[in-house]
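J.: coords below, sequence missing:
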């Protein structure tokens, strides 16, 4: 069972942080709050992943600096930054750095909750895609060199006879390797095998 995502709220303003954390909790989501970016960074090793909501202007480390640090650490959780009117250029800088969204104060409860839900939905989709890519790559790793060669021929659309000629083996032997490939890759059809091979190539 997958761990339920957590919304991490970071704001040095106690009242704003507590109000947002309460709102998120009332919306049925798990939440943790932090008084500074540095305090949050100290908790990364043990945190449950989900979505990060941070104020832009904070002492010691700004929201933009936090986004840069998270990228260095390889943290892929989506980040939503909250900004005052004067901080919009800073928020735009954060968007260029890869944050999921930014909201200008004052924002409605619906606006922040919608942004959080959208970020969590995208994160879930990306994690599912990552898991599928890793699964395909792991199955490809179980193929022998000859099975890999036959799979490549199939993916390129070549019939068994052409593959046999290219590899210097009989068409019957190609059929055996083809059956092995389909079994090891857990592919129910040739089109599914092509899709898997494409996923693996995109994953590098």
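T.: On my side now, so go ahead. Computed from a predicted structure; not experimentally measured.
J.: From here on, just use CA atoms for contacts and neighbour counts.
T.: Noted.
J.: contacts for the helix or strand residue 180 falls within?
T.: Using DSSP states H and E, residue 180 maps to helix 171-185. The contact list for helix 171-185, computed with Cα atoms under 8 Å, 6 or more residues apart in numbering, reads 136, 139-140, 142-143, 146-148, 150-151, 160-161, 163-164, 188-189, 193.
J.: for residue 55, what are its contacts?
T.: Counted by Cα under 8 Å, 6+ apart, residue 55 has contacts 10, 11, 12, 62, 63, 81, 82, 83.
J.: got it, and residue 76?
T.: By Cα under 8 Å, 6+ apart, the contact set of residue 76 is residue 70.
J.: Would you check how far apart it and residue 94 are?
T.: 15 Å (Cα to Cα, to the nearest Å).
J.: SS state for residue 54?
T.: Taking DSSP: H, G, I helix; E, B strand; the rest coil as the rule, one finds residue 54 in the strand state.
J.: how near is it to residue 98?
T.: Relative to residue 98, residue 54 is positioned 14 Å away (Cα to Cα).
J.: So for the two, which sits in the more crowded spot?
T.: Higher neighbour count among residue 54 and residue 98: residue 54, with 28 against 16, using other Cα atoms under 10 Å.
J.: hang on, isn't the more buried one packed against residue 12?
T.: No: judged on Cα atoms under 8 Å, residue 54 makes no contact with residue 12 at a distance of 9.5 Å.
J.: Which ChimeraX command selects the buried ones in the contacts of helix 171-185?
T.: Command for ChimeraX that selects the buried part of those, burial taken from 16 or more other Cα atoms under 10 Å:
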select :136,140,143,147,148,150,151,160,163,164,193
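J.: which helix in this structure runs the most residues?
T.: Counting residues, the longest helix found in the chain (DSSP state H) is helix 109-140.
J.: Which positions within it qualify as buried?
T.: For helix 109-140, by 16+ other Cα under 10 Å, it's 112, 113, 115, 116, 118, 119, 120, 123, 133, 136, 137, 140.
J.: Got another one to weigh against that:
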């Protein structure tokens, strides 16, 4: 079976807060715990220096001058960022938490928060990002493999996955059974697989239904 595991990435926790003391405190806590950290004093500074395909998670203050945390979340979505974002605030209330989560944040924490809880939420966010990236890598790799197939081979593959026998596929495509067998052998070889279950797994990983 062809290996379609994704590339290794090194996640970073991006802290976005206009309060330098908060950036320093959270940065030190995370670095001591073993995390890679980058701090930014404005949302625009973060967007300018962090590429959309960066791995990790974002911790952003809900209320900042200029672009606030919720606006940053919306801009990240618009620009194609996929990292989870945790919003924090010293002015937490129910409406703020609901607004943050509705905007797409994975969590909302009110300052000051428990260090253990903070580390736990960061760990969860990084795990979420890692799982999402692995899934995306699987889709991209499977799609790249399937693009090796000719139009005819892809049509045969689709009919195989639907459970049709070679004779039915031949009748459907108006070709001989021998030609179906040839297409079948060629597509399995191109994909580096041997069995129908492997083909079905690859087909589904590429996002086909």
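T.: Looks like it arrived, so ask away. Worth saying up front: this structure is predicted, and the values here are computed from it rather than measured.
J.: picking that back up, in structure 2, point out the residues matching whichever helix or strand comes after the longest helix of structure 1.
T.: Sequence-wise, the next helix or strand downstream of helix 109-140 of structure 1 (DSSP H and E) is helix 145-155. Mapped onto structure 2 using TM-score structural alignment, helix 145-155 of structure 1 covers residues 151-161.
J.: For that stretch, give me every contacting residue.
T.: With Cα under 8 Å, 6+ apart as the test, stretch 151-161 of structure 2 has contacts from 146, 169, 180, 183, 184, 186, 187, 196, 199, 200.
J.: which one in structure 1 is aligned with residue 137 of structure 2?
T.: So residue 137 of structure 2 corresponds to residue 131, using TM-score structural alignment.
J.: what's the spacing between its match and residue 155 of structure 1?
T.: Counting by Cα to Cα - residue 131 of structure 1 and residue 155 of structure 1 are separated by 22 Å.
J.: Now rank the contacts of residue 55 of structure 1 by neighbours and give me the top one.
T.: Counting neighbours by other Cα under 10 Å, the top entry in the contacts of residue 55 of structure 1 is residue 10, with 30 neighbours.
J.: What's the match for that residue in structure 2?
T.: Per TM-score structural alignment, residue 10 of structure 1 is aligned with residue 16.
J.: got the contact list for its match?
T.: Taking Cα under 8 Å, 6+ apart, one finds 23, 39, 40, 41, 42, 43, 46, 58, 59, 60, 61 in contact with residue 16 of structure 2.
J.: Kindly indicate which of those residues lies nearest residue 10 of structure 2.
T.: residue 58 (14.3 Å; Cα to Cα).
J.: Tell me who's in contact with the closest one.
T.: For residue 58 of structure 2, the contact set (Cα under 8 Å, 6+ apart) comprises 13, 14, 15, 16, 83, 84, 85, 86.
J.: Over to the fifth one. Which of the three states is it?
T.: The reference is to residue 83 of structure 2. Once three-state DSSP is applied, residue 83 of structure 2 turns out coil.
J.: Then the first one?
T.: Taking three-state DSSP as the rule, one finds residue 13 of structure 2 in the strand state.
J.: That one reaches residue 33, doesn't it?
T.: No: counting by Cα under 8 Å, residue 13 of structure 2 does not reach residue 33; the two are 11.9 Å apart.
J.: Comparing those two, which residue is more hemmed in?
T.: Per other Cα under 10 Å, whichever of residue 13 of structure 2 and residue 33 has more neighbours is residue 13, with 24 against 10.
J.: Might you report the residue contacts of the more buried one?
T.: Taking Cα under 8 Å, 6+ apart, we find residue 13 of structure 2 in contact with 35, 36, 37, 38, 56, 57, 58, 59, 122.
J.: What does residue 177 of structure 2 correspond to in structure 1?
T.: Under the alignment (TM-score structural alignment), residue 177 of structure 2 pairs with residue 171 of structure 1.
J.: Just give me the neighbour total for its match.
T.: 16.
J.: Could you check how far it is from residue 152 of structure 1?
T.: Per Cα to Cα, residue 171 of structure 1 is found 15 Å from residue 152 of structure 1.
J.: Which helix or which strand is home to residue 105 of structure 2?
T.: Counting by DSSP H and E, residue 105 of structure 2 is part of no helix or strand.
J.: Need the nearest residue in space to it, chain neighbours excluded.
T.: residue 85 (5.1 Å; Cα to Cα, 6 or more residues apart in numbering).
J.: just residue 126 of structure 2 next, same as before
T.: Residue 126 of structure 2 sits nearest to residue 56 (Cα to Cα, 6+ apart), 5.5 Å away.
J.: Please name the spatially closest residue to the residue lying farthest from the centre of structure 2 (chain neighbours excluded).
T.: The C-alpha centroid of structure 2 is most remote from residue 176, which lies 43.1 Å away (Cα atoms, centre = their mean). Distances taken as Cα to Cα, 6+ apart put residue 170 closest to residue 176 of structure 2, at 5.4 Å, once the chain neighbours are dropped.
J.: same for the helix or strand harbouring that neighbour, what does it pack against?
T.: Residue 170 of structure 2 is part of helix 166-173, with elements assigned from DSSP H and E. With contacts taken as 3 or more Cα pairs under 8 Å, 6 or more residues apart in numbering; DSSP states H and E, helix 166-173 of structure 2 sits against helix 151-161, helix 177-191.
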